[in-house]
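A.B. asks: Pasting a predicted model and its sequence here:
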Amino acid sequence: MSALTWLVTGTNTSVGKTWVGCELLREVARQRSRAVVRGIKPLESGLSEVAKKQWDATLLGQASTPEIGTQDALGKGYLAPLSPLHAAQAVGEMPDFNGVCRFVVGHQLESHFLLVEGAGGIAVPITPHRTYGDLARALKCPVIIVAKDELGVINSTVLTAHYLASQKIPLAAIILNRIGRVTPGDHNLQYLAECYPGKVFLADHMPDVVAHLLAELDA
């Protein structure tokens, strides 16, 4: 078994990557009912034992089919609410990039579909010289961008997509997430859809998102 894999990144922190990732996992499982579908978080920071039920890795594991525990979905966790590199350095450690790759590959061998959630954006450092962009290239997996639909999202999304293109990393989809508020109309959606035809979706249209992703992978 070798999983079809996506890396989920954000245009920033707090854009709803984990919620979108969990919905993606559940919808993939609905559309491919016999598949082993997993979500993992290789590195997570800002952890609190009190809020363990809300850890990204915990939620991704619960949304997997069959469900996996936090200890399986999480590669390495840190307390400080910093980038993985700086959270590790705060406790005198250094993230192991090759170890992160091995963690992901281990899950790829046990899954049909695998969603790997990053931390923050695509250029967030894992080590002093390796980013999540480097992880996507090492894994040879396409990237899903999650963006909060608000003023400024066009700039942050285009910059993220441009970074992917400059690094020759495939863009799988852009998902605009409307988080609990009135949105500024469909201007952002329409503009980005013109820039990236067929790849821009709203988060509440998850069946369409997954149908697109699976069609691309099956092509």
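C.D. replies: Everything's here; your move. Residues are numbered from 1 along each chain as shown.

A.B. asks: Could you use CA atoms for every contact and neighbour count after this?
C.D. replies: Will do.

A.B. asks: can you give me the strands for this structure?
C.D. replies: Assigned by DSSP state E, the strands in the chain fall at 4-10, 37-44, 74-77, 113-121, 125-127, 130-131, 143-148, 171-177, 200-202.

A.B. asks: now for these, which one comes closest to Glu67?
C.D. replies: strand 37-44 (8.0 Å; CA to CA).

A.B. asks: Okay, one more to line up with it:
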Amino acid sequence: MSERIFITGIGTGVGKTLTAACITEALEADYWKPVQTGLMEGTDTDTVVSLLSNNVSVCHPEAWRLQAPASPHLAARLENTSIDTNRILELSGQYQPANRPLVMEGAGGLMVPVNETVFTLDLILALKARVVVVAQNYLGSINHALLTARMLQHTGVPVIGWVFSGAEHSNEEDIIRWSGYPKIGHIPLTEQVDKAFVKQQAQLLTTPLHTLLA
């Protein structure tokens, strides 16, 4: 199963990296975050590496590592550089395993600018990836979730489904019904995010992922 799975969120800080780790573990996929900003806070790649248990997954190095905790285009601008999305496309071909998925993690949501002309949604289309949308319950999250779904529907991006994270969502079923996208799973709050937790959640996600990817 050679797939490109792009992890996006309805906003920032909704649980994309933990979700990416769980899906990478569930599918024994490779992981790649093309652009990392906010290096002072550590990297998402390092976090995923620390959470995986299997001996198959490879976590590939970022194409851009930028200091400022900002959108990729702004973080690059502050360092007098620019992100070349053609390089991201080139590397995605090099990193794609022959018989396993490549899980890619974006920054923030769909309309985060990658550079001065390309948004994350444009990059997903160019990568020909299928999307997992991560949602978290907060005031305004229904609006953000359905705006995300509407953009994906409008552009025809193939969507695998929703992963809900954090506290239980009273609005999960509404979001599923209104968007028409299925639920892959729910990653709950925990006091200890470690390999054991990720492995447990990965086991719960494995069957629905394989079903939806078939």
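C.D. replies: Cool, the structure landed. Computed from a predicted structure; not experimentally measured.

A.B. asks: picking that back up, let me have the strands of structure 1 in a markdown table, extended by distance to His212 of structure 1 and mean neighbour count.
C.D. replies: Shown next, in a markdown table, are these (distance: least, CA to CA, whole Å; neighbours: other CA atoms under 10 Å):
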| stretch | distance to His212 of structure 1 | mean neighbour count |
| --- | --- | --- |
| strand 4-10 | 13 | 25 |
| strand 37-44 | 17 | 28 |
| strand 74-77 | 28 | 19 |
| strand 113-121 | 14 | 25 |
| strand 125-127 | 30 | 21 |
| strand 130-131 | 27 | 17 |
| strand 143-148 | 12 | 26 |
| strand 171-177 | 8 | 24 |
| strand 200-202 | 10 | 19 |
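
A.B. asks: could you dump the ones you listed to a markdown table with distance to Arg137 of structure 1?
C.D. replies: Putting the strands of structure 1 into a markdown table (distance: least, CA to CA, whole Å) gives the following:
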| stretch | distance to Arg137 of structure 1 |
| --- | --- |
| strand 4-10 | 10 |
| strand 37-44 | 15 |
| strand 74-77 | 19 |
| strand 113-121 | 13 |
| strand 125-127 | 14 |
| strand 130-131 | 10 |
| strand 143-148 | 10 |
| strand 171-177 | 12 |
| strand 200-202 | 22 |
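
A.B. asks: for those strands, which one sits closest to Ser64 of structure 1?
C.D. replies: strand 37-44 (4.6 Å).

A.B. asks: tell me the angle that closest one makes with strand 4-10.
C.D. replies: Angle, strand 37-44 of structure 1 to strand 4-10, by axes from the mean of the first three to the mean of the last three CA atoms, to 10 degrees: 50 degrees.

A.B. asks: residues touching Leu78 of structure 2, list them.
C.D. replies: Leu78 of structure 2 sits next to Ala68 when contact means CA atoms under 8 Å, 6 or more residues apart in numbering.

A.B. asks: Appreciated, that's everything.
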